[in-house]
Structure formats: structure tokens, C-alpha cells
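> below: sequence and its predicted model.
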Amino acid sequence: MTSLREREKADTRTRLSVAAVELLVSHGVEGATVAAIAERAGVSTRTFDNYFARREDVFLYFVREQVAWWAKQVENAPSDTPALRILHGILKEAYTRVRDVLRIAEF
């Protein structure tokens, strides 16, 4: 069982990585600064630095977590589910999330 502190740290790491990707998608490389990422995640830049050494690290963390989640989706799918059906579900969910971020950025 994980402690409350460990869960809070994991939540902060996730919020930072999601904020980073949302800013990268909606505002480009120039808009995805450490300060903007921290602000969007609701933390200070010092907190960002406690979790990630460089801005690139937060993006790599997001990618690693996504790939791990996709692998889990494949592993947990019923054995009779066609691989393309699993892939379709994974990509549809990812595409929908990106579209939602872009839609939010328009306002």
C-alpha cells in the first residue's frame, strides 16, 4: 500500500506532465516553459525543479507513462480481442484528449 505522501508526489508528477503536454500542444515549444507548466499544474517552479531536472524530462515522463498505460491496455484486453480493435481504442482515446486540449486552448 502506498502512503499518502507517495500518492501526492505521484499526483504532482502527473499534473506537471499533463500540463506540459497540454501547453506543448496548444502553445508550442515557446509556450511550454517551466514557469507556464508549473503555473498550469498549480505548483511553483521550485516544485517543478524538485520533480524534473529539465523541461525535456517532464515530456519524457509523460511519454513513458503513456506507453506503460498502453501496454497495460493491451495486456488486460480479453485474449479474443483483435489487436487492431485494441489499438483503435487506444488511439481514439489519445486523439480525443488532444482535440479537447486544442479546443480549450482556443478560448
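Ah, there it is.

> okay, CA-based contacts and neighbour counts for the rest of this
Will do.

> test my guess that residue 55 contacts residue 35.
No: using Cα atoms under 8 Å, residue 55 is not in contact with residue 35; the gap is 10.0 Å.

> show me the helices in this structure, by range?
Using DSSP state H, the helices of the chain run over 4-31, 34-41, 45-51, 55-76, 83-105.

> just name the most buried of the ones you listed.
Mean neighbour count (mean count of other Cα atoms under 10 Å) peaks for helix 34-41 among the helices of the chain, with a mean of 19.

> hold the first one in mind and look at this next one:
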Amino acid sequence: MALFRIDHTPRTVKMNLPLYLLLPDPGQMQEIPLMKRKVLYLLHGLSDDGSAWQRFSAIETIARNYNLVVVMPSVGRSFYVDQPNGQAYFSYLMEELPAYLR
């Protein structure tokens, strides 16, 4: 498994956000076309960030056993909604993030 942390600034949120990805070893995924790979999105709780899943769960073991690509975004205390101030966290999760990962 490979663990990546990507710091990026989505246009929908307009601030730097960390994004954590777990990717299976290349040998496990070679025969699975890119668009057919299973992807699991894990969302953190109010007081955590995307790294909580690696620290407090067995997600690496589960991902390895099921050949999952795991996406763990960090969105602070946004409640995953589009905010009135213009930071659109729901739009980020539903539209921009999947497009960014393709």
C-alpha cells in the first residue's frame, strides 16, 4: 500500500486542504482498468481530519484485503455543506474532488 498526502486548493473552497489517499500496490491492480477500480471515500468527524482513518482504524488492512483505493479528504469543521460565505464543501466532495482524482 502507498499512502499519499496531497495539499491542494480546490476552486470550490478557495483554501488549502489536505487530501489523503491509500493506493494498493501496483501488482494488485494491473489487471483492473482504471475506471473499474473500487474507490472508498471516508469522511472524518467534527474534531478530526482525513488522517484519523489511518491513526484510529484498520483501513490499510481492509483496503489491502479488498483492493480498494481509499480517499480521505479533510474539510475542517465544515459539516460537508456549501457555506453561505462561498466555501462550497459539498460541491467539492461531489464534483470537484472526483474530477480531480480522475
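Arrived safely, thanks for sending. Since we're looking at a predicted model, the values are computed, not measured.

> give me the TM-score for these two chains.
The TM-score (TM-score structural alignment, normalised by the length of the second structure) is 0.30; 59 aligned residues with a Cα RMSD of 4.7 Å.

> tell me the secondary structure at residue 62 of the second structure.
helix (DSSP: H, G, I helix; E, B strand; the rest coil).

> burial count for it?
For residue 62 of the second structure, the neighbour count with other Cα atoms under 10 Å is 12.

> any idea how far it is from residue 98 of the second structure?
22 Å (Cα to Cα, to the nearest Å).

> nearest residue to the spatially most central residue of the first structure in space, please, no chain neighbours.
Taking Cα atoms, centre = their mean, the centroid of the first structure lies closest to residue 18, which sits 3.6 Å from it. Nearest residue to residue 18 of the first structure in three dimensions, chain neighbours excluded: residue 62, at 7.0 Å (Cα to Cα, 6 or more residues apart in numbering).

> report the contact partners of the one you found.
By Cα atoms under 8 Å, 6 or more residues apart in numbering, the contact list for residue 62 of the first structure reads 14, 17-18, 21.

> can you rerun that using 10 Å?
Counting by Cα atoms under 10 Å, 6 or more residues apart in numbering, residue 62 of the first structure touches 13-21, 68.

> residue 101 of the first structure: which of those is nearest?
Residue 101 of the first structure lies nearest to residue 21 out of these, by Cα to Cα, at 9.2 Å.
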